[in-house]
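Asks: Any chance you could fold what I've pasted below:
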Amino acid sequence: MAEPAYVSIAGDYARRIRTGELSPGTQLPSYWEIAQRSGVSDIVVRKAIELLRNQGLVRSESRRGVFVASRTNLVRISPERQMQDPETTFGNETEREVRVERDIEQVAATSEIAEALGLEIGSEVSRVVTRASEGGRPISISDTYQPAQIEGISTAKVLEETIRDRIPSAEHAEWLQVSSGGLVKSVHQRFVDADGGVVMVSDVSYPRDRYDAFVFRMTLD
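Replies: I've put the predicted structure just below:
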């Protein structure tokens, strides 16, 4: 999915805030100035600022403007992050080099994966392991599975995410350099189509101190 303009604008400011280019208390340009620089409408800018505000990166002061918050947090926003590849997601959080490696293979579904995807045990599924590092430090690893005949999440209508601290699998612990018995921040994802079928499941692990908060946004019809 193409990245919406407001996500791109927010990502640019988020990166500049988190790297210290925009220090706490700095006033952001006016909505009109940002709109002119970015070639977008005022509505798009308002959505970008709202996203930054929900991430705890900026604060608004009545009749004065928008300012960089005094204490900034790394916050995971959904579903906006699902519109980005990992290179873009992590690139918006740092100016250090971000490297992403992917291993793709066809495997037989274990009982756990078969149950999660509603398949027979041993059915062929696609598995993608994605490893990300920032400045040489491992920051994320994920295991993603989906039926072999399905590609991507274009048919998905619902995304469920479960967040918890847990002891990681051996592979995740090794990549994130977690000691025996140590915990990671885990996100379990289920992408479900209009008929209730699961088109993809994914388990993502982050270092426990990577994010201070997780924020979720949904549209209420």
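Asks: only C-alpha atoms for contact and neighbour calcs from this point on.
Replies: Will do.
Asks: got the contact list for Ala116?
Replies: For Ala116, the contacting residues are 198, 201, by CA atoms under 8 Å, 6 or more residues apart in numbering.
Asks: tell me how far the helix or strand it falls within is from the chain's mean position?
Replies: Following DSSP states H and E, one finds Ala116 within helix 111-117. Centroid displacement of helix 111-117 relative to its chain, using CA atoms, centre = their mean, to the nearest Å, is 24 Å.
Asks: For the next helix or strand after it, enumerate the helices and strands it packs against.
Replies: In the C-terminal direction, the helix or strand that comes right after helix 111-117 (DSSP H and E) is strand 124-134. Where contact means 3 or more CA pairs under 8 Å, 6 or more residues apart in numbering; DSSP states H and E, strand 124-134 is packed against strand 98-108, strand 137-147.
Asks: One more, please, to line up against the first structure:
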Amino acid sequence: MPEQPPYLRIADLFRQRIADGDWTPGDRLPSRSALGAEYGVGDNVIRRAQELLISQGLLEGRAGSGTYVAEPRRRMRMVRSLSRERRGGSPFRADMAALGRNGTWEHQTDAKVPAPPDIAARLGIAEGDLCVRTRYEFMSDSKPVQLSTSWEPYTLTGGMIVVLPEGGPHAGRGVVERMAVIGIQVSHAVEQPEPDHATAEEAELLGVQRGALVLRIQRTYYGGDGRPVETADIVTPAAHVEVVYEVEINNGE
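Replies: Sure, this is the predicted structure:
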């Protein structure tokens, strides 16, 4: 059988030291050069071993400070459900409140952005048609848990009071409620989840290692006439968040 790569062997040894209690949550690990000398390997092997354990949630890197044993962190459950969207107000904030957490977010909206080919296809518009694009960073108790980039056709909301998702009297109320204000009833949403690895930018924003596992969700909201009214790309870190789906049962009422 092929020999195990050195960094995997070192990662196993580090994992055992954590399990044995030699290193406890909050402990700062020795420098890479010190660990390399202790285990007879180079700094690069130590770095790769630490990156692996960071991606698995056992270690955490702190810029300018070093590498620490991570505090135990339970995966947070996030429920995807259209019925939750109909509650009123921000669905994310309501879900975080139900978990006893404070849900906040940062955003950046750009109006009149030409739709790239994939977004145009999802919205049923022509490539280059103008859209309102909003990028979100969602946080739970000040810790990043989700990224999202939302696109809405400008022809749908341009000149309306809800044209800016995070501006005006209906700011932050969610797609379903905002669309209802202009007479559009969202009837359903289609979501396509796929596992993937975080890009460098996503890893930095989510506080995970580059290449860490994430769940990508491609979501599109549809009006009662079947027309797409919004589409978004959502990213959650697999190590910190578990996504479950709540399915409504229609009893014919």
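Asks: Any idea what the TM-score is?
Replies: With the length set by TM-score structural alignment, normalised by the length of the first structure, the two chains reach a TM-score of 0.59; 150 aligned residues with a CA RMSD of 2.6 Å.
Asks: Highest mean neighbour count out of the helices and strands packed on strand 124-134 of the first structure?
Replies: strand 137-147 (a mean of 21; mean count of other CA atoms under 10 Å).
Asks: Give the aligned range of that strand in the second structure.
Replies: Using TM-score structural alignment, strand 137-147 of the first structure lines up with residues 143-153 of the second structure.
Asks: How about stretch 157-164 of the first structure?
Replies: The aligned range for stretch 157-164 of the first structure is 187-194, by TM-score structural alignment.
Asks: After superposing, tell me the mean distance of that stretch to the first structure.
Replies: Aligned to the first structure and superposed, stretch 187-194 of the second structure gives a mean residue distance of 1.6 Å (mean CA distance after the TM-score superposition for the first structure).
Asks: Not counting its neighbours along the chain, what's nearest the counterpart of Asp193 of the first structure in the second structure?
Replies: In the second structure, the residue matched to Asp193 of the first structure (TM-score structural alignment) is Gly223. Of all residues not flanking Gly223 of the second structure in the chain, Val186 sits nearest, at 4.3 Å (CA to CA, 6 or more residues apart in numbering).
Asks: The one you found: neighbour count?
Replies: By other CA atoms under 10 Å, 24 other residues sit near Val186 of the second structure.
Asks: Can you list the residue ranges for strands in the first structure?
Replies: Secondary structure of the first structure, counting by DSSP state E: strands at 58-61, 65-68, 75-78, 98-108, 124-134, 137-147, 156-166, 184-193, 198-207, 213-216.
Asks: and those strands as CSV, adding distance to Trp32 of the first structure?
Replies: CSV is the format used below for these (distance: least, CA to CA, whole Å):
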stretch, distance to Trp32 of the first structure
strand 58-61, 16
strand 65-68, 12
strand 75-78, 25
strand 98-108, 32
strand 124-134, 34
strand 137-147, 36
strand 156-166, 34
strand 184-193, 37
strand 198-207, 37
strand 213-216, 27
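Asks: Tell me which of those strands lies nearest to Arg16 of the first structure.
Replies: Closest of the strands of the first structure to Arg16 of the first structure is strand 65-68, at 10.3 Å (criterion: CA to CA).
Asks: Quick check: buried residues in that closest one?
Replies: The neighbour-count criterion (16 or more other CA atoms under 10 Å) identifies 66-68 as the buried residues of strand 65-68 of the first structure.
Asks: picking up where we left off before, so which of the strands of the first structure comes closest to Tyr31 of the first structure?
Replies: Smallest distance to Tyr31 of the first structure across the strands of the first structure (CA to CA): 9.1 Å, for strand 65-68.
Asks: The closest one aligns to what range in the second structure?
Replies: Using TM-score structural alignment, strand 65-68 of the first structure lines up with nothing in the second structure.
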